[in-house]
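Chemist: missing the sequence, but the structure's below:
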């Protein structure tokens, strides 16, 4: 939650976040702006409009005197899932919205940005309306826009992957994909896993003795990231206790080479490794490899990967990405391990590595979102926010699985140890990978 008085720093941050969304589409062609490759994705222009609608609807219309709300028809187009606000355009048909044109959406963004500046100036002048709740709502809007910046890139990658020309979203050597390749280049190479021996050679697993732990965000709690009075989504709290049996986490993410061994061992042809629903989807959709792998289909033929920079060589040592939860779970079972719970992930991430380690430990955050074994459910004592914004997280606490960490697509400063991302278990287009866990000391 945000509680400080309005400052120049907040205004600069507002401008930076809003400008970054538009920078993401700067290299796109007009035809790309309505691209929607699947029902679960949204076009770039819709993301720009929706994030603007959020500020217009929840902050400016009710709290800035004299503000003229956007045309209600636009509200119908750019509402996402807020039933308390009203009806909305069907999600699978967002790619049909050739109008309003981008120029009008950008002009709307300018008007909303000016309104947000005026609201901040009004709060700085000490209005009768308390500043803290409105600043908290502004912060929620900024964090919401940062979420959509990541979604915009994931949705574009999905859409471009369906084009036989395999166009690039970003120029080679620039953007998020260049950041990811830099991470991979500086990470240690994993130990080799063969098809006949699914368990990697001994490595310094991160051991936890078990016991009663606390997870989740709490105002005033101090952890490795400092005091936790900064922003958090409502689903990250309240901080609460959980009992954990002894466990260990792998020091790094599963690599492409290790996952290729799973494929070579018949991982996509062995129903005993899969949850029933996942196996049905695997057969129905013809899954043979991660979402964006390219090649002949034989294990040794998977030599390319479609990325934001177009088709790139598949690096065996790079973390495997764009897996569904079902694939991650099947791999873990094949590797004689399991996925960590979100509590196991958080307490490990919050504990600094012991001195004198082997140097093979990677950061638990920043490379890929990591699937956990935890269903997305409310923490004990969870209460959604009042009003329509209470629909932000709580209404999705069904049929989803939790991912932890963050990814190379996550905007700087947006990730934290308590962040709970969530997707349906069949989702493959998100920037998700996996880290293994196992029981015992």
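Modeler: Nice, I can see it. Since the structure is predicted, the reported quantities are computational estimates derived from the model, not experimental observations. Numbering: from 1, shown residues only.
Chemist: From now on I want contacts and neighbour counts done on CA atoms only, so please keep to that.
Modeler: OK.
Chemist: what ranges do the strands span in the protein?
Modeler: 206-208, 211-215, 222-223, 226-227, 240-244, 247-249, 293-295, 302-307, 310-313, 369-375, 401-404, 421-423, 432-433, 437-439 (DSSP state E).
Chemist: what's the burial count for residue 435?
Modeler: Neighbour count for residue 435, taken as other C-alpha atoms under 10 Å: 24.
Chemist: cool, residue 162 as well?
Modeler: 12.
Chemist: cool, the one 4 residues further on as well?
Modeler: Around residue 166 there are 17 other residues, counting by other C-alpha under 10 Å.
Chemist: just the one 10 residues further on next, same as before
Modeler: Residues lying near residue 176 (other C-alpha under 10 Å) number 20.
Chemist: Now residue 77. Nearest residue, chain neighbours left out?
Modeler: Leaving aside its sequence neighbours, residue 77 sits nearest to residue 89 (C-alpha to C-alpha, 6 or more residues apart in numbering; 5.1 Å).
Chemist: what's near enough to touch that neighbour?
Modeler: Contacts for residue 89 (C-alpha atoms under 8 Å, 6 or more residues apart in numbering) come out as 76-79.
Chemist: mind redoing it with 10 Å?
Modeler: 73-81, 97 (C-alpha atoms under 10 Å, 6 or more residues apart in numbering).
Chemist: quick one on the thing from earlier: make JSON lines out of the strands of the chain and add distance to residue 135.
Modeler: JSON lines is the format used below for the strands of the chain (distance: least, C-alpha to C-alpha, whole Å):
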{"stretch": "strand 206-208", "distance to residue 135": "39"}
{"stretch": "strand 211-215", "distance to residue 135": "26"}
{"stretch": "strand 222-223", "distance to residue 135": "23"}
{"stretch": "strand 226-227", "distance to residue 135": "19"}
{"stretch": "strand 240-244", "distance to residue 135": "26"}
{"stretch": "strand 247-249", "distance to residue 135": "39"}
{"stretch": "strand 293-295", "distance to residue 135": "43"}
{"stretch": "strand 302-307", "distance to residue 135": "37"}
{"stretch": "strand 310-313", "distance to residue 135": "40"}
{"stretch": "strand 369-375", "distance to residue 135": "29"}
{"stretch": "strand 401-404", "distance to residue 135": "27"}
{"stretch": "strand 421-423", "distance to residue 135": "23"}
{"stretch": "strand 432-433", "distance to residue 135": "32"}
{"stretch": "strand 437-439", "distance to residue 135": "40"}
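Chemist: adding another structure so you can compare the two:
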């Protein structure tokens, strides 16, 4: 990696300003604790499916990241507990073996108390490093990356515990006091754009001023054909029409793999929609479904089928990024406290809800950009090795931290995944 950038956007930390980096570290670490606070030790251990992880594991793994890649970079560093290197490694094969992901919920020891003590100890060691001023440029880069990594796990903490609570026959709420704002959705309009050759992606970090993951780079030219995007995401009410029209039993609407999965799993409505047709499960428990709010917890298969039913398609990630490039990153994020998508409150004439509320599925497979280079060393495993069988989502959700996303941000999941706050925005070809 080459020289550090001069600055990063306010609130995102700067690798050449130890005080801002320390402040960001403390803020991010405190938010993880706050998000876990409503949960009991029993809640924090449960793992409801192989793709999810226990809250306790999220708290420990994000701590392990800093210990392994920042503190552990010092010669002769003594880890808090050497055995935890095996327990809390996620997928870094170059670091060493790891506990199998589907069995993370079986790890009753260390206890939640011990994991919280582990966080406190690593934070104390990091504080001493900040105070001593002995973080070199490489340490600072990895530390800033680590804060964004932890923000990803904060969203996963919420989506994973939501699935676990939904699996509980009592359907308990994560928090019963979450605000619940409803309102009419704005009429769906189409925003057209002419064909153009454009620059997309992010300049490689840290040469560039702003943080971006390696999979967002490099900047590159792309031909984007004439097209139109819907002004807002698809609403619950619109998706309910698809369900009522037999969308889940019409084989013509579904890709082959999707139809096979549909029959095997018996899907007939989105995840968390109640069979009574009126309610949906939220982090506040069962609530009446708002027909105007963006539909969420849809797989890429469901998003694609709905688009076919609607006589449209999903946008490409190039179309999405081009549209979002000049839009301020603002919206319904985790900081707003709703922790659920809401109908747009601004009846503006342009594109709405490009950021926040729901991740928006695209029709683009997760592949590398021309000239892509992963980060050197073990951190090169972070993104690049997953460029197979995954599809791109854009824009962030109601569970995403606001300062974690940007127009070039590339989220990715396998097409059957539906436990994330994922929805869709329609696109269509020009004419």
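Modeler: That came through fine. Bear in mind that the values here come from a model prediction, so they are computed numbers and not experimental data.
Chemist: which residue in structure 2 lines up with the residue nearest to residue 77 of structure 1?
Modeler: Correspondence of residue 89 of structure 1 to structure 2, assessed by TM-score structural alignment: residue 99.
Chemist: Please work out how many residues are found near the aligned partner of residue 303 of structure 2 in structure 1.
Modeler: Aligning on TM-score structural alignment places residue 303 of structure 2 opposite residue 328 in structure 1. Number of residues near residue 328 of structure 1 (other C-alpha under 10 Å) recorded here: 30.
Chemist: How about the one 3 residues further on?
Modeler: For residue 331 of structure 1, the tally of surrounding residues (other C-alpha under 10 Å) stands at 27.
Chemist: isn't it right up against residue 272?
Modeler: No. Using C-alpha atoms under 10 Å, residue 331 of structure 1 makes no contact with residue 272, being 11.4 Å away.
Chemist: quick check: longest helix of structure 2.
Modeler: The residue-count maximum for a helix in structure 2 (DSSP state H) belongs to helix 137-167.
Chemist: That one maps to which residues in structure 1?
Modeler: The aligned range for helix 137-167 of structure 2 is 132-162, by TM-score structural alignment.
Chemist: Residue 26 of structure 1 is nearest to which of the strands of structure 1?
Modeler: strand 310-313 (17.0 Å; C-alpha to C-alpha).
Chemist: Please compute how far that closest one lies from its chain's middle.
Modeler: 22 Å (C-alpha atoms, centre = their mean, to the nearest Å).
Chemist: With structure 2 overlaid, how far apart is that strand on average?
Modeler: Here the mean offset of strand 310-313 of structure 1 against structure 2 after fitting is 0.4 Å, by mean C-alpha distance after the TM-score superposition for structure 1.
Chemist: Pull up the aligned stretch in structure 2 for that strand.
Modeler: Aligned by TM-score structural alignment, strand 310-313 of structure 1 falls on residues 285-288 of structure 2.
Chemist: residues of the matching stretch that come out buried?
Modeler: 285-286 (16 or more other C-alpha atoms under 10 Å).
Chemist: what do you get for stretch 54-72 of structure 1?
Modeler: For stretch 54-72 of structure 1, the neighbour count (16+ other C-alpha under 10 Å) marks 54-61, 64, 67, 70 as buried.
Chemist: returning to that earlier point: which two among the contacts of residue 89 of structure 1 are spaced furthest apart?
Modeler: Based on C-alpha to C-alpha, the longest span within the contacts of residue 89 of structure 1 runs between 81 and 97 and measures 17.3 Å.
Chemist: so who does residue 67 of structure 2 touch?
Modeler: Counted by C-alpha under 10 Å, 6+ apart, residue 67 of structure 2 has contacts 61, 73, 77-80, 85, 119, 121-123, 125-126.
Chemist: can you rerun that using 8 Å?
Modeler: Counted by C-alpha under 8 Å, 6+ apart, residue 67 of structure 2 has contacts 79, 122.
Chemist: Show me what it aligns to in structure 1.
Modeler: So, by TM-score structural alignment, residue 67 of structure 2 is matched to residue 56.
Chemist: Same check on residue 243 of structure 2?
Modeler: Counting by TM-score structural alignment, the partner of residue 243 of structure 2 is residue 263.
Chemist: residue ranges of the helices in the stretch 51-200 of structure 2, please?
Modeler: With helices called from DSSP state H, counting those that start in this stretch, the stretch 51-200 of structure 2 shows them at 55-69, 84-87, 112-132, 137-167.
Chemist: still on that earlier bit, and the longest helix of structure 2, how far out from the chain middle?
Modeler: 9 Å.
Chemist: Look up how far residue 168 of structure 1 lies from the equivalent of residue 40 of structure 2 over in structure 1.
Modeler: Using TM-score structural alignment, the partner of residue 40 of structure 2 in structure 1 is residue 29. Note on residue 29 of structure 1: its distance to residue 168 of structure 1, by C-alpha to C-alpha, to the nearest Å, is 11 Å.
Chemist: With neighbour numbers in mind, choose between these two.
Modeler: Of the pair residue 29 of structure 1 and residue 168, residue 168 is the one with more neighbours under other C-alpha under 10 Å, namely 19 against 8.
Chemist: was I right about that one contacting residue 162?
Modeler: No. Contact criterion C-alpha atoms under 8 Å: residue 168 of structure 1 and residue 162 do not qualify, at 11.9 Å.
Chemist: which ones are touching the counterpart of residue 426 of structure 2 in structure 1?
Modeler: Applying TM-score structural alignment, one finds that residue 426 of structure 2 aligns to residue 436 in structure 1. Applying C-alpha under 8 Å, 6+ apart, we find residue 436 of structure 1 in contact with 249-250, 253-254, 332, 337-340.
Chemist: again, only this time at 6 Å
Modeler: Shown in contact with residue 436 of structure 1 (C-alpha atoms under 6 Å, 6 or more residues apart in numbering): 249-250, 338-339.
Chemist: related to what we said a few turns ago, and the angle from the longest helix of structure 2 to helix 112-132?
Modeler: 160 degrees (axes from the mean of the first three to the mean of the last three C-alpha atoms, to 10 degrees).
Chemist: mean shift of helix 137-167 of structure 2 relative to structure 1?
Modeler: Using mean C-alpha distance after the TM-score superposition for structure 1, the mean distance for helix 137-167 of structure 2 is 0.5 Å.
Chemist: and that helix, which residues are buried?
Modeler: Buried, per 16+ other C-alpha under 10 Å, within helix 137-167 of structure 2: 139-166.
Chemist: same question, stretch 110-129 of structure 2
Modeler: Those would be 112, 115-116, 118-119, 122-123, 126, for stretch 110-129 of structure 2 by 16+ other C-alpha under 10 Å.
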